[in-house]
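>>> Below: sequence and its predicted model.
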Amino acid sequence: MAQRKEKKGVIKAPAALVADGAEGQDDLEVLHPNRSATIAGRSVTVREYGFIEGMRLRPLLQPFLDDLHTMMLGDALPGLDQITMTLGAHIDAVSEAVATAADVELEWLTGLSQDDGMHLLMLWWGANGPFYVRSVRNRIATDRAVEKLRAGQMSTPSSSPPATETPNTSAS
């Protein structure tokens, strides 16, 4: 039986750190980061939005994203308290987004206790927050690239300068 050659430059975890069958275990988590819990006696699964669903919610959440953008203009990710305050400032839009991701009624969501509501909010942020943070980081990177391009551009004259005649100095 032929032995498989190891590819050079490929970094693998030591065998002791990878349990049998555990390789790639987080792949599903990355692709579909659903979060499940029992909240107020109800089994709830908060899922990441699909493309169309996310696009439909985007206009509703744009003011939240604008505030998140402002917070993230520095190089560091804002703290959970800052993000939670911003979510609270946009609670009507966020409530609708959470209810959509959890497939629950908005009325049920608004009746949750402080602890249950915060638990559900954190499940939603865990499933959908990375998308929003990535969107804002992409916006910041794009803004910076445009600023850099604009700063490097030289102004050009609006029209070419008039042609001038040079005196003929040759003797006839």
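Good, I have the coordinates.

>>> only C-alpha atoms for contact and neighbour calcs from this point on.
Noted.

>>> do you know how far the nearest residue to L57 once chain neighbours are set aside is from E23?
Nearest residue to L57 in three dimensions, chain neighbours excluded: A97, at 7.0 Å (CA to CA, 6 or more residues apart in numbering). A97 sits at a distance of 33 Å from E23 (criterion: CA to CA, to the nearest Å).

>>> Could I get the full set of helices for the protein?
Taking DSSP state H to define them, one finds helices in the chain at 27-31, 51-71, 80-89, 91-102, 106-110, 114-152.

>>> highest average neighbour count across those?
Sort those by mean neighbour count, taking mean count of other CA atoms under 10 Å, and helix 91-102 sits at the top with a mean of 20.

>>> if we can go back for a sec, do you know which of the helices of the chain lies nearest G41?
Nearest of those to G41, taken as CA to CA: helix 114-152 at 9.9 Å.

>>> Give me the distance from that closest one to the chain's centre.
Using CA atoms, centre = their mean, to the nearest Å, the mean C-alpha position of helix 114-152 is found 4 Å from that of the whole chain.

>>> so what does it touch, helix or strand wise?
strand 35-39, strand 42-46, helix 51-71, helix 91-102 (3 or more CA pairs under 8 Å, 6 or more residues apart in numbering; DSSP states H and E).

>>> now it against helix 91-102, angle please.
110 degrees (axes from the mean of the first three to the mean of the last three CA atoms, to 10 degrees).

>>> Tell me which residue lies nearest the centroid of this structure.
In the chain, the centroid-proximal residue (CA atoms, centre = their mean) is R134; its distance is 2.2 Å.

>>> structure B:
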Amino acid sequence: MSRPEQAAEASELDVLFPDREIRVAGQTVTVRELRFAEQLRHHHQLAPLAAALAEAEPTELGGLDSVNRIYDLLAAHEEQVIALVAVCCDRDEAWVRELPAADGENLLLTWWGVNSGFFMVLRGIVGKSGLTDREAGKLAVAKHTNACPLLSPCILLILLLSGQATTL
């Protein structure tokens, strides 16, 4: 297998199995993707962050400074992000809050790497894509039925509950 084929295969595996093990504060921590029930349970924390990402200009999230812009958006939603990070690494919020800066940043960047697909797919649906509500709904369903693990049925609920869509 050639290197490009190996890279493509590794990328596909990252999509299918995005969970990561890292060392944080001397402990091995598994940072995992939000599960469906967790997305529903934590909708009130996901919705403001998803809306902020949807409002960002495409050039802000795709250029060289995108890491800084994303970090700014995450920091602006500190309470929600800390709660979501805690859920995704099976730790309590106090543990996440008390991490030294380097460990906290490593955990945050890993969490974003594992869960960014959810937010970026949602951003593409509700952001400045020019899609009508109905088209966005069709896209969400089409991507979900094509076994795209980055898009969950929870997105449809977020669209409706956040006021981003009125009909699908």
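On my side now, so go ahead. From a predicted model like this one, the values you see are computed outputs, not experimental measurements.

>>> on that earlier part again, where's the residue nearest to the centre of structure 1 relative to L149 of structure 1, distance?
Counting by CA to CA, the gap from R134 of structure 1 to L149 of structure 1 is 22 Å.

>>> what do you get for R139 of structure 1?
Distance from R139 of structure 1 to L149 of structure 1, by CA to CA: 15 Å.

>>> Ok, E23 of structure 1 next?
Distance, E23 of structure 1 to L149 of structure 1, using CA to CA: 43 Å.

>>> what do you get for F131 of structure 1?
Taking CA to CA, one finds F131 of structure 1 at 27 Å from L149 of structure 1.

>>> And for V30 of structure 1?
34 Å.

>>> and what of V46 of structure 1?
V46 of structure 1 is 41 Å from L149 of structure 1, by CA to CA.

>>> thinking again about what came up before, nearest to A15 of structure 1 among the helices of structure 1 would be which one?
When the helices of structure 1 are compared by CA to CA, helix 27-31 sits nearest A15 of structure 1, at 18.6 Å.

>>> Just tell me the aligned range of stretch 106-116 of structure 1 in structure 2.
Stretch 106-116 of structure 1 lines up with residues 93-103 of structure 2 when matched by TM-score structural alignment.

>>> hmm, who's touching the matching stretch?
Stretch 93-103 of structure 2 is contacted by residues 24-25, 82-83, 85-86, 104 when judged by CA atoms under 8 Å, 6 or more residues apart in numbering.

>>> Using a markdown table, lay out these together with distance to L61 of structure 2.
What follows is those, written out as a markdown table (distance: CA to CA, whole Å):
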| residue | distance to L61 of structure 2 |
| --- | --- |
| V24 | 27 |
| A25 | 30 |
| I82 | 21 |
| A83 | 23 |
| V85 | 21 |
| A86 | 24 |
| G104 | 22 |
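
>>> Out of these, the closest to A140 of structure 2 would be?
Nearest member of the contacts of stretch 93-103 of structure 2 to A140 of structure 2, counting by CA to CA, is V85, at 24.8 Å.

>>> ok now do that closest one, which residues does it touch?
96, 107-108, 111.

>>> same thing but at 7 Å, please
W111 (CA atoms under 7 Å, 6 or more residues apart in numbering).

>>> hmm, back to that, quick one: the corresponding residue of structure 2 for the residue nearest to the centre of structure 1 and R91 of structure 2, what's the gap?
Under the alignment (TM-score structural alignment), R134 of structure 1 maps onto V121 of structure 2. Distance of V121 of structure 2 to R91 of structure 2, computed by CA to CA: 26 Å.

>>> can you check L107 of structure 2 too?
Between L107 of structure 2 and R91 of structure 2 the distance is 12 Å, computed by CA to CA.

>>> Next: L108 of structure 2.
Where R91 of structure 2 is concerned, L108 of structure 2 sits at a distance of 13 Å (CA to CA).

>>> before we move on, what about H144 of structure 2?
Applying CA to CA to H144 of structure 2 and R91 of structure 2 gives a distance of 29 Å.

>>> Please apply the same query to D19 of structure 2.
15 Å.

>>> One more: I125 of structure 2?
I125 of structure 2 is 31 Å from R91 of structure 2, by CA to CA.

>>> Same question for P4 of structure 2.
Distance from P4 of structure 2 to R91 of structure 2, by CA to CA: 37 Å.

>>> more neighbours, the two?
A side-by-side neighbour count of P4 of structure 2 and R91, using other CA atoms under 10 Å, places R91 first with 13 against 9.

>>> re earlier: nearest to A145 of structure 1, of the helices and strands packed on helix 114-152 of structure 1?
Smallest distance to A145 of structure 1 across those (CA to CA): 15.8 Å, for helix 51-71.

>>> What lies in contact with the closest one?
78, 86, 90, 93, 97, 136.

>>> Since that was my last question, I'll sign off now.
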